[in-house]
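>>> Got a predicted structure here, sequence first:
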Amino acid sequence: MNRNPHAASAEHLMNELGTLPEGGLNDRQAALALEKYGANVLEETETVPWWKILLRQFTTSMVYLLTAAAIISFVMKETLDGSAIVVVIIINGVIGFLTEYRAERALQALKAMTSPHCRVLRNGRPALIQSKDVVPGDILILEAGDVIPADGRLFKISNFMVNEAALTGESMPIEKITETLAYETLLPDRKNCVYAGTSVVKGTARALVFNTGMDSEIGRIGKMLQHVAAQSTPLEERLARFSQFLIWATLAIATIIVGIGIFQGRGFVSMLETGIALAVAAVPEGLPFVATMTLALGVHRMAKINALVRNLASVETLGSTTVICTDKTGTLTMNNMTVRTAELVHPLASSLFLRTAVLCNDAVLSKDEGIGDPMEVALLRYAGEDIVSLRKSFPRIKEEPFDSQAMRMVTWHENGVAVKGAPERILNDSSAIWSEEGAIPLTEESREEWYAKVRELASKGMRTIAMAWGSSLEDLVFLGVAGIDDPPREEVPEAVSLCHKAGIHVIMITGDHRVTAEAIAQEIGILKDTHKTSLTGADLERMSEDEIAAQAGQVAVVARVAPEHKLKIVKGLQKAGEVVAMTGDGVNDAVALKQADVGIAMGIQGTEVSKEASDIILQDDRFNTIVEAVKEGRRIFDNIRKAILFLLCCNMSEVLTVFISIIMKLPAILIPLQILWINLVTDVLPALALSLDSAEPGIMDRKPKSRDEGIITGTHKILILFYSVVITSGVFAAYYWSLWYHKGDFVRATEISFHTLVLAQLFFVVSVRKQSLFRYPSQLWQNLWLLCGIALSISLQISITYIPLFQEVLRIVPLQLEEWGIVFCAALLPTLIAQLRKFITEF
């Protein structure tokens, strides 16, 4: 394994590997090398059996709690309730299994990036072999269109360019060289090497293979992918903490109530049944189902905004994101090189400038689709002329292709010579400059002025190309300079501003050069006073994860990065307590995508490797889609929290009703079967309908929640207790009215209390929203599904009073009209109080 071939000469490496430059390896050498180094394939570590992954889904605190609730339900012969809990456990387990099992496919996609066959020099002549048989010491024969099968050191090239975007993130094809580079040169700048999985754009080359299989750069990424541990999402962590709290709270409630009842002389068996029923009632068994369905419905909504979700829990995690690490090319920018400005020596030079841009150009446009070098395509689009006609009018006689040493391209035509290239070279070769009087001598003073203009364009992150025209190479007239870059998407500055307003830190991570990255970052608002630090891969080499964590709040740009740098950034941010969303499209992004709390791959430009390692795929590659997805994630978390608040307020009101009746030595207001029925009729439909609530106003004006913040905070616990007391008060109001109206009929009073509690919980569901209905009455009609769920549940509650089976099991009879009136009034009382509280506290 050789990690620094860029710092060694090709001759030295050939001597090391026993390779002849004109003959390559012979069959015997190749066979020995294959035996020594192994096949050129990506290997997999021992994978976890599918059944172990499945079993892992049933080892959480919430699953233990629900399992206990299901067992108790079956023991009490509440088969329907117990079966519903079991179904919820199974559904959640299957979804978790599919999510985790899917993640193991990233390496398979990595394997698919290699070409099945390639050409090498064997026994002194070219040979077509299977890529898996390539060994260190082989000489690759490369030409345009080839997928490179292994890592190699270049020693012979002709106008050779390689697309390394998938590996390094560099947006433009890389022009390769053969010279030896410094030892400390980072991967994106190792221009004398080629790497497996990248592709040849143009030209021909020969390269000495120095690493294959798992020793190659793409293999090293595969190793890192296999060793990235699965990250628990903030929602999973919060639900785990919440489940543990519920377990102890439930046990405490059941023990206290049973103990008090026995102390008062009530029957041990009846109190045990009541305690068990309350324990089941205190557990919001519908919560996992509601949470799963809320996430699933969120996935459907996110698909409409071009965000394809592959990991259910990542929907909510995105809403908790505190840092978005985003790629530049294609996400923040158009991924389309464009002439942003053309600095002409004089307006009269415009036609000659455009003519040169078209004639000294090998690219073609087909229905506005560019074929060829992206910078040449940009020049053709800028010219906007009839390219075919212009080229017919000025046929090319001969040409001098662009060369990195010459730094120019020349084409000869019947009417003159067209030249384009590096401004320094073109200015040096030009003897005149265009003016109002025509061509005049180009002075040193003019040259210095144009050098300054070129530096100014370069400081803005633009690549510069100069144009000249003349009768010969000795008589060139300088025409001007084009500034070319990949412009930011029109909507990005507003989306970045919205992120900052929402307390989300945006970091641009790119393979491009620092100056280019800083220019774009400043233009779109990422680089500013509060986030002003830019780093490079070389900087990250010297920094520890702790040092990255310390600077996390200031970093805006990270340029020229290698795969391990991206992983290091994500780990450093996570060490600082950040919830990290990472975007990417290349092989080099896969490890960081898997490590991040939310990995976001590009659907258009993204490789299969990055997609398989991600949680979410952007089908339009746009940054503002991420921002919309963050908003959706926040809406989902808010709705899950609303559902939990609703469920706990309802369940706690049942516990308080029984507890107070025992303390006051009243006959049992609720029997065990009534408690189980209340949970069935009030928990599912209304709580599920809450998942369809639209986003609360100002949802993107607040900072992200801390990772340590639970689903239920201290403030929420106080509110749950308050609302539970209010609901319970409504129940006892109806209870004592019934005792007065029916002259001490406790049975009738208990029945009215039962109906009141059900309706009070159903009405209360509209009070878990942030705003008061007195201030925003229109929100009552924003979620028609919720209203339908309430109406259906109320209809069901009224209907059972007329069904003999329910009358017998739940000990109820039909109510009179005035009794229903009292039930409705008492049930509305808690909601009115809750709405008044919101109305007052909103001031």
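Now that the structure is in, tell me what you want to look at.
>>> alpha carbons only for contacts and neighbour counts from here, please
OK.
>>> all helices for the stretch 651-800 of the chain, in order.
With helices called from DSSP state H, counting those that start in this stretch, the stretch 651-800 of the chain shows them at 672-689, 714-741, 746-764, 784-799.
>>> hmm, who's touching the third one?
Meaning helix 746-764. Helix 746-764 is touched from outside by 646, 650, 654, 667-670, 674, 678, 681-682, 686, 727-728, 730-732, 734-739, 742, 790, 793-794, 797, 811-812, 819, 823-824, 826-831, with contacts defined as CA atoms under 8 Å, 6 or more residues apart in numbering.
>>> In ChimeraX, select just the buried ones from the residues you listed.
With 16 or more other CA atoms under 10 Å as the burial test, the buried ones among the contacts of helix 746-764 are selected in ChimeraX as follows:
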select :646,650,654,668,669,670,674,678,681,682,686,727,728,730,731,732,734,735,736,737,738,739,790,793,794,797,811,812,819,823,824,826,827,828,829,830,831
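>>> The residue in the chain sticking out farthest from the centre and Leu670, how far apart?
In the chain, the residue that sits farthest from the middle, by CA atoms, centre = their mean, is Lys743; the gap is 64.7 Å. According to CA to CA, to the nearest Å, Lys743 and Leu670 sit 20 Å apart.
>>> and if you look at Val587?
In terms of CA to CA, Val587 sits 61 Å off from Leu670.
>>> Thr322 too?
The value you get for Thr322 to Leu670, if CA to CA is used, is 46 Å.
>>> Kindly report the same for Cys118.
78 Å.
>>> same deal with Ala418?
Ala418 is 94 Å from Leu670, by CA to CA.
>>> just Ile660 next, same as before
Taking CA to CA, one finds Ile660 at 11 Å from Leu670.
>>> any chance you could map the strands in the stretch 51-200 of the chain?
With strands called from DSSP state E, counting those that start in this stretch, the stretch 51-200 of the chain shows them at 117-122, 125-130, 139-143, 151-163, 174-175, 193-194, 199-211.
>>> Presented hereafter is structure B, for comparison with structure A:
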Amino acid sequence: MTKFDFLSDTQKSWHHMDVDQVLTSLESSIEGLSYVNARQRLRHLGANKLPRSRPISKILLQPLLDPLTYLLLGSATYLQWNGAEGWALILVGVLHGSIGIGISLWSMKTKEKVSRDRPQRRQYETSNSVIVLRDHEEMELPLRDLVLGDVLILKAGDRPNVDLRLLEVSEDLLVNQTNLGGEAICPKQVLAFEENTPALERGNMIYAGTEISSGTAKGVVIATGRFTYEQISLIKERSFSAIHAELRQLRQVWLCLLGLVTVIAIAFAWQRGIIINAMTAAALIVSTYPQNLLRMATQVQLLGMRDLARQRIWARFPSVLDALARVTTIVPILESDVILSFGNLHQAGIEWRGLLRTSEEDAQAFGEVIGVETHSYFDAPQERIRQWQGDRPKSVDAVAVIGNDIEDIPLLRLADVGICDRTCRKELQDSSGLILPKEEFHYLPIAILEGRAIFDRLQRTALINASSAFTLAVLTLMDTAAGFSIPPLQLIWVGAIATPIVSFPLVLEPTHESLLFQPARRFQTMLRPSNYLRILLAVTATITAISLVFWLKYQGQAAMFSQARSMAFITLVFSQVFHACAIARQGVLRNLPLLLGISFITVCQVMFIQIPWFGEIMSTVPLNGVEWTIAVLSATAVFWVQELIKTS
């Protein structure tokens, strides 16, 4: 046990303790820490700053800390020992692990780029120093040198970046908590509050991110860095974006499907008196598990933030881009003498509604003139916004609120997207998710289009990966029921290599202008019936084409089994290629990454079929030109199905 282990418990109910208990717990005093003690605590706790990003060493070691890595290694070793192709599982694991590390490093670089390109505030930034009591004397220290137990002296205009338990206050002390979603409070005396008192109603606390509007205060530091109330609240609010949450749900569906297929396949095998191929089951799991999909989603969102920053539009969080894609209502807070100039977003399924700083009668009259539903800002505006948001557990409609005054902060925090411009005060910007270069509404379509483009890229990538996974699962089930055994390496090639190669270019496509003129409902959730129908039709078309090719060639003749399986393998691979071509927003000849991916898959497929050495590994035999043509043309079935969906 080290000297300062008692400082590791930062979740105490400091507001419920009296001053003597707080100081005793922190081993401090009302005169502050000694200089030596403070320096020792600083070395033990580290600087008072937020971690910018994960160290590269942690990213490189991440695969070694994942239990699934060792499960894969153990399974591969066991299968290899028993004569199966366990080496293929290890190679795929190393490949996807390397890709995951590469995406993480790419994300780090993109974050740095976003930070450099984001618009700089015109207002002053938070002071980098504060008055601290050390050795019974007042001294000015950098904020990064503050430690638990330090006693601070705050005056009007100070914005601490630590949480404080108040020790002494002046009669005119006023603390502005609007940045945290609260109101200004006036602590008059230092008392202990009930333990269940809401955080922003604790009059004996000052939190990081607040501002001393007037008066003076003395307080002891009880939380620094990422342990402050502000940072903990931020993590809870912005833990995952909506797209990440939906991808996690989709991954759970995949895992449930794999479990169901495995159980049914074992039942079929047991009924036939045979033992199911463990290598096939392992290959199916590796091929259908959505590797690196969440990391790719994060990277696509960061690229979108970077593109907006280049246009001097700052999205503060990735979840803001999700909300922008789902926006159905934009609510500017207007002055009575405002001059409006905004574009018509009706084709995008977005309505304008206004809150006017005047009476309800005048607001409605103003709305009739401009043709926009308008209500009084002073007549329960929060209830209005909740009404436009709909029933939260069921509704996916998003409301964006545009504010320009400090009193608009509660409405900005209530909205799905709070919007302001760079001329607004820092508190307003800190409570907003989207910051525009200036007070002009024509920047909004740019931001909404980028949000929709990100959603569209990830949705199409998820669709092709889900279709591939379901196809492989159903084929494995059909093969087991028919008494055949699909080669495991073919599953690995299609699901773990070929499909990611053709789906990756979809997330790199440029923004398509037509997305702004599509209905808003298409961008509100991935988990909607139309997407399930698309997956079902794609899987049905692919399996039908593969089955026809196989049975027309096989026709119950054992001598034709190898040729029939090779043709079915070609149809399966090129079905993924044609599926990607069908759902791509950009033509294949103009999409260089997709063109290179298709070329690589084609060359590999020819080698797997026509070269005997590869044929022995992949369980294929050479085919003639007619057989190749039939197999490839059959694979276009999924392409025509997708084209019919577009025109319907």
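That came through, no problem. This is a predicted model, so every value here is computed, not measured.
>>> Can you give me the TM-score here?
After superposition, the two chains reach a TM-score (TM-score structural alignment, normalised by the length of the second structure) of 0.63; 515 aligned residues with a CA RMSD of 5.4 Å.
>>> Show me what Val19 of the second structure lines up with in the first structure.
In the first structure, no residue is paired with Val19 of the second structure according to TM-score structural alignment.
>>> So Val19 of the second structure sits against Leu167, correct?
Yes. The criterion here is CA atoms under 8 Å, and Val19 of the second structure meets it with Leu167 at 6.6 Å.
>>> rewinding a little: tell me the spacing between the residue farthest from the centre of the first structure and Ala68 of the first structure.
42 Å.
>>> and what of Ala254 of the first structure?
Distance, Ala254 of the first structure to Ala68 of the first structure, using CA to CA: 14 Å.
>>> would you say Ile222 of the second structure is within a helix?
No. Secondary structure assignment (DSSP: H, G, I helix; E, B strand; the rest coil) places Ile222 of the second structure in strand, not in a helix.
>>> ok, and the closest non-adjacent residue to Lys328 of the first structure?
Among residues not flanking Lys328 of the first structure along the chain, Thr510 sits closest, at 5.8 Å (CA to CA, 6 or more residues apart in numbering).
>>> Count residues in the vicinity of the one you found, would you?
Counted by other CA atoms under 10 Å, the residues lying close to Thr510 of the first structure total 28.
>>> Settle this for me: it is touching Ala517, isn't it.
Yes. Taking contacts as CA under 8 Å, Thr510 of the first structure lies within contact range of Ala517: 7.2 Å.
>>> Now for these two: what residues contact both?
With CA under 8 Å, 6+ apart as the test, Thr510 of the first structure and Ala517 both reach 328, 559.
>>> ok, back up a step: more crowded one of Ala254 and Ala68 of the first structure?
Shown here are Ala254 of the first structure and Ala68; by other CA under 10 Å, Ala254 has more neighbours (22 against 16).
>>> What is the three-state secondary structure of the corresponding residue of the second structure for that one?
Using TM-score structural alignment, the partner of Ala254 of the first structure in the second structure is Thr262. Judged by three-state DSSP, the three-state class of Thr262 of the second structure is helix.
>>> show me the contacts for Thr262 of the second structure.
Ala281.
>>> ok, so what distance separates it from Ala473 of the second structure?
Where Ala473 of the second structure is concerned, Thr262 of the second structure sits at a distance of 9 Å (CA to CA).
>>> what separates the helix or strand where Trp469 of the first structure lies from the chain centre, distance-wise?
Using DSSP states H and E, Trp469 of the first structure sits within strand 463-470. Relative to its chain's centre, strand 463-470 of the first structure lies at 42 Å (CA atoms, centre = their mean, to the nearest Å).
>>> Could you list every helix and strand in contact with that strand?
Applying 3 or more CA pairs under 8 Å, 6 or more residues apart in numbering; DSSP states H and E, we find strand 463-470 of the first structure packed against helix 350-359, strand 416-421, helix 423-429, helix 444-459, strand 476-485.
>>> give me that answer again for 7 Å
Applying 3 or more CA pairs under 7 Å, 6 or more residues apart in numbering; DSSP states H and E, one finds that strand 463-470 of the first structure contacts helix 350-359, strand 416-421, helix 423-429, strand 476-485.
>>> Leu308 of the first structure: which of those is closest?
strand 476-485 (29.6 Å; CA to CA).
>>> packing partners for the closest one?
Judged by 3+ CA pairs under 7 Å, 6+ apart, strand 476-485 of the first structure is in contact with strand 338-344, strand 432-435, strand 463-470.
>>> what's the first one aligned against in the second structure?
Which is strand 338-344 of the first structure. Residues of the second structure matching strand 338-344 of the first structure: none, counting by TM-score structural alignment.
>>> so that strand versus helix 444-459, what angle?
160 degrees (axes from the mean of the first three to the mean of the last three CA atoms, to 10 degrees).
>>> And for the helix or strand that Pro401 of the first structure is a member of, what's in contact with it?
Assigned by DSSP H and E, Pro401 of the first structure belongs to strand 396-403. Residues outside strand 396-403 of the first structure that contact it (CA atoms under 7 Å, 6 or more residues apart in numbering) are 159, 408-413.
>>> now for the residues you listed, which pair is the farthest apart?
Farthest apart among the contacts of strand 396-403 of the first structure - using CA to CA - are Asn159 and His413, which lie 22.2 Å from each other.
>>> Looking at those two, which one has more neighbours?
His413 (18 against 15).
>>> how near is that one to Ile397 of the first structure?
Taking CA to CA, one finds His413 of the first structure at 5 Å from Ile397 of the first structure.
>>> Which residue would you name as the spatial centre of the first structure?
Central residue of the first structure (CA atoms, centre = their mean): Ile600, at 2.9 Å.
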